[in-house]
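1. using only what follows, build the 3D model:
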Amino acid sequence: MTTLMTYAGPEEPNALVTRTGGLPLAPEGTAWPTCVECEGPMQFLAQLLLDGQARPLRGDGGRAELVMAVFMCQTDPGMCDAWSPTGGANASFLFPVDGLTPMTAPEVDDPETVLLGACHAVRPVESPQETYGDAYEEWVRADGREPGHLLGQLGGRPDWLQADETPSCPGCGRGMELAAQLEEGPDHTTNMNFGGCGAAYAFVCGPCRGSAFLWQC
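-> The predicted model follows:
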């Protein structure tokens, strides 16, 4: 079984839901992350609701206890190693769900370097296919569906475009679990930039409350 993330139309930018774009929710006073390479503010990509074990909610009525927020540098696309889980040009955070407030985006010349041009709602859809690749192919073959409206998967096994890059948790040393695999988005004018037709991978370690992010193309 694979849980697909499908496009469900526009979403409120500060909604406490799994979404791409909008404003990140974080504890009051949380600093907007900056790239260690260029020192510019990062772009907010996505928010994922997780349970108390840091597993993604799949629309089955589970209670959200954690929020994952994912960022990457887009100050000068291609110049910083935003694809790397350890390069310092992307960032991911796990926050307890209670008491979160919308972060204030930094003032920059080009607002789309810190915020995506659209906020997209996510509808989880269960597929009987065991792998994301097979579930993807089955979903896009259905009549009337646009490939860009498939936003990724929640949990499951990564469908790597290149070699397996599952990160190890710096706290316990174990391999992290996939929280979500993300596609670039439904509209090229507001898409996330994973190198053009790439995919991104958000990982968590539930026991250590650790997280990591990377992408491939």
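2. make it CA atoms for all contacts and neighbour counts henceforth
-> Noted.
3. mind checking how far the helix or strand harbouring residue 7 is from the chain centre?
-> Taking DSSP states H and E as the definition, residue 7 sits inside strand 2-10. Strand 2-10 sits 13 Å away from the centroid of its parent chain (Cα atoms, centre = their mean, to the nearest Å).
4. in a strand, residue 22, correct?
-> No. Using DSSP: H, G, I helix; E, B strand; the rest coil, the secondary structure at residue 22 is coil, not a strand.
5. to compare with the earlier structure, here is another sequence to fold:
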Amino acid sequence: MSTKIAQDTHRPAVLVFHLSEFFRTFGMLENDISKVVYDSPFYIYDQSYEDAGPKFEEEEEISDEDCTIGFSIIRKIWTEYVGKASTPCFNYIFKIIKYPESDGDFVGPIHGFAPGYTMDSAIETMIKQNFTVISWDEFWNENIIIETESESIGEFYSDKNQGINLLIKANTVDDIAKTSFGGLPVKDYNVPFEWPKCDCGTELQYQGKIKTDIGLEMIFMQNCDDWGNNKVVIVESENLEFVYPGEKQIALRKAQYGARTVTVDGDDYNMARECYPIRRRDILGQISGSPAWLQDDETPKCNCCGEKMRFVAQLEEGPDYETAMNFGGGCGYLFDCPVGKTAKFITQC
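-> So this is what the prediction gives:
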């Protein structure tokens, strides 16, 4: 498994390579190629980003013959090789458009080359124009890790989704309405909020929130000996504010951190967690997929409809032992019901 993260989710991506890299992989296409064409950086990206660039304003003027040969080569590389690829980076760079009537797919590329640019200067130009650069070797890597930042875990519920969606610690929390752990829970602006309480009467401790397609699912757990008294509060509003408990020492954790999602190739969560090359405690769990039960399957049923609930997330205790969530050394499991808009949280150890 590759350990390189290819994706910057805030930028579109572009495949960049020299012809020497293509020839090394697939063999020579043309024998009569001028040095200026051979040395030029070639690039391919999705047609939807045509207006965004990249634009190469300082290209070297070349002959009509060189221009014709260069574009002939890049069209052939796209049609016979890159356009037929099935690697993870293909779906990251290119948008696959479905045609329901014909049951067919369409991908539209923009491709070309930049005579007069070195690879370094071409990459610098692309980055300045807000593109993420994917190298030739990265593009063909079947096991590359693709990093994503999903707005909602509902985006992961798709037949096309492959791999295990690991939750990885992010040091900062930049949005009140995103997945995060510790800190303060949220509520509808100017709407009363009743802090969940344990059966013993004390306020439950706020653990964190997961953003899903039905809202922010906020997890509260016992901070006493009344084990298993967990509650999940779902907030759907986009107009949010923080809410404070009556007793901070009991109801709040001494930690706050965000989370990002990294899709890793693997058969199950345990395998993905073993292989992902970072400090183990920075892996916060997984989103969607299937739970990796420590004991027997305990998928809860919805109180509203009586059906088994949807698996949302499996959580580890956290990156810092002293401020970790108390799962008894095990894992927490979040489930919800999109129909009833209810959620439950259980632990196993």
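6. quick one: TM-score?
-> Between these two chains, after superposing, the TM-score reads 0.81 (TM-score structural alignment, normalised by the length of the first structure); 185 aligned residues with a Cα RMSD of 1.4 Å.
7. before we move on, the earlier item: the strand holding residue 7 of the first structure vs the second structure, mean deviation?
-> With mean Cα distance after the TM-score superposition for the first structure, strand 2-10 of the first structure departs from the second structure by a mean of 1.1 Å once superposed.
8. need the contact partners of that strand.
-> Contact with strand 2-10 of the first structure is made by 58, 118-132, 135, 149-156, 186, as judged by Cα atoms under 8 Å, 6 or more residues apart in numbering.
9. please enumerate the strands of the first structure.
-> Along the first structure, the stretches classed as strands by DSSP state E are 2-10, 19-20, 25-27, 43-50, 66-72, 90-96, 100-102, 120-127, 150-154, 177-182, 199-205, 210-216.
10. any idea which of those is most buried?
-> A comparison of the strands of the first structure by mean neighbour count, using mean count of other Cα atoms under 10 Å, puts strand 19-20 on top with a mean of 28.
11. what about it, how far off from the second structure?
-> Overall, strand 19-20 of the first structure averages 0.8 Å from its counterpart (mean Cα distance after the TM-score superposition for the first structure).
12. the second structure: matching residues for that strand?
-> With TM-score structural alignment applied, strand 19-20 of the first structure matches the range 180-181 in the second structure.
13. quick check: residue 301 of the second structure vs residue 231 of the second structure, distance?
-> Remark: distance between residue 301 of the second structure and residue 231 of the second structure (Cα to Cα, to the nearest Å) = 15 Å.
14. mind jotting down where the strands sit in the stretch 51-200 of the second structure?
-> With strands called from DSSP state E, counting those that start in this stretch, the stretch 51-200 of the second structure shows them at 97-99, 104-106, 109-113, 132-135, 146-148, 164-170, 180-182, 186-188.
15. list the contacts of the last one.
-> Read that as strand 186-188 of the second structure. By Cα under 8 Å, 6+ apart, strand 186-188 of the second structure touches 176, 193, 235, 237-243.
16. return the list of helices and strands in contact with the longest helix along the second structure.
-> In the second structure, taking DSSP state H as the definition, the longest helix is helix 64-80. Of the remaining helices and strands, those touching helix 64-80 of the second structure by 3 or more Cα pairs under 8 Å, 6 or more residues apart in numbering; DSSP states H and E are strand 109-113.
17. counterpart of the strand it packs on in the first structure, which residues?
-> The aligned range for strand 109-113 of the second structure is empty, by TM-score structural alignment.
18. next, the angle helix 64-80 makes with that strand.
-> 140 degrees (axes from the mean of the first three to the mean of the last three Cα atoms, to 10 degrees).
19. from the contact counts, what lies against strand 109-113 of the second structure?
-> strand 42-46, helix 64-80.
20. so what corresponds to residue 103 of the first structure in the second structure?
-> Residue 103 of the first structure maps onto residue 243 in the second structure, by TM-score structural alignment.
21. to clarify, my last question referred to residue 125 of the first structure.
-> So, by TM-score structural alignment, residue 125 of the first structure is matched to residue 262.
22. isn't that match right next to residue 273, touching?
-> No. Using Cα atoms under 8 Å as the test, residue 262 of the second structure is too far from residue 273 to be in contact (11.1 Å).
23. can you pull the contacts of the residue nearest to residue 219 of the second structure when sequence neighbours are not counted?
-> Leaving aside its sequence neighbours, residue 219 of the second structure sits nearest to residue 232 (Cα to Cα, 6 or more residues apart in numbering; 4.7 Å). Residues in contact with residue 232 of the second structure (Cα under 8 Å, 6+ apart) are 217-220, 343-345.
24. at 10 Å what do you get?
-> 196, 206, 209, 216-221, 334-336, 342-345 (Cα atoms under 10 Å, 6 or more residues apart in numbering).
25. and the spatially most central residue of the first structure, how far from residue 35 of the first structure?
-> The centroid of the first structure falls nearest to residue 46 when counting by Cα atoms, centre = their mean (4.3 Å). Counting by Cα to Cα, the gap from residue 46 of the first structure to residue 35 of the first structure is 17 Å.
26. hmm, back to that, looking at the helices and strands packed on strand 109-113 of the second structure, which is buried most?
-> strand 42-46 (a mean of 23).
27. any chance of the contacts of strand 186-188 of the second structure in a markdown table, plus distance to residue 35 of the second structure?
-> What follows is these, written out as a markdown table (distance: Cα to Cα, whole Å):
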| residue | distance to residue 35 of the second structure |
| --- | --- |
| 176 | 54 |
| 193 | 70 |
| 235 | 61 |
| 237 | 60 |
| 238 | 57 |
| 239 | 59 |
| 240 | 60 |
| 241 | 61 |
| 242 | 62 |
| 243 | 65 |
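28. which one of those is nearest to residue 16 of the second structure?
-> residue 176 (36.8 Å; Cα to Cα).
29. residue in the second structure matching residue 68 of the first structure?
-> So, by TM-score structural alignment, residue 68 of the first structure is matched to residue 217.
30. so what's its match closest to, chain neighbours aside?
-> Nearest residue to residue 217 of the second structure, sequence neighbours excluded (Cα to Cα, 6+ apart): residue 234, at 4.6 Å.
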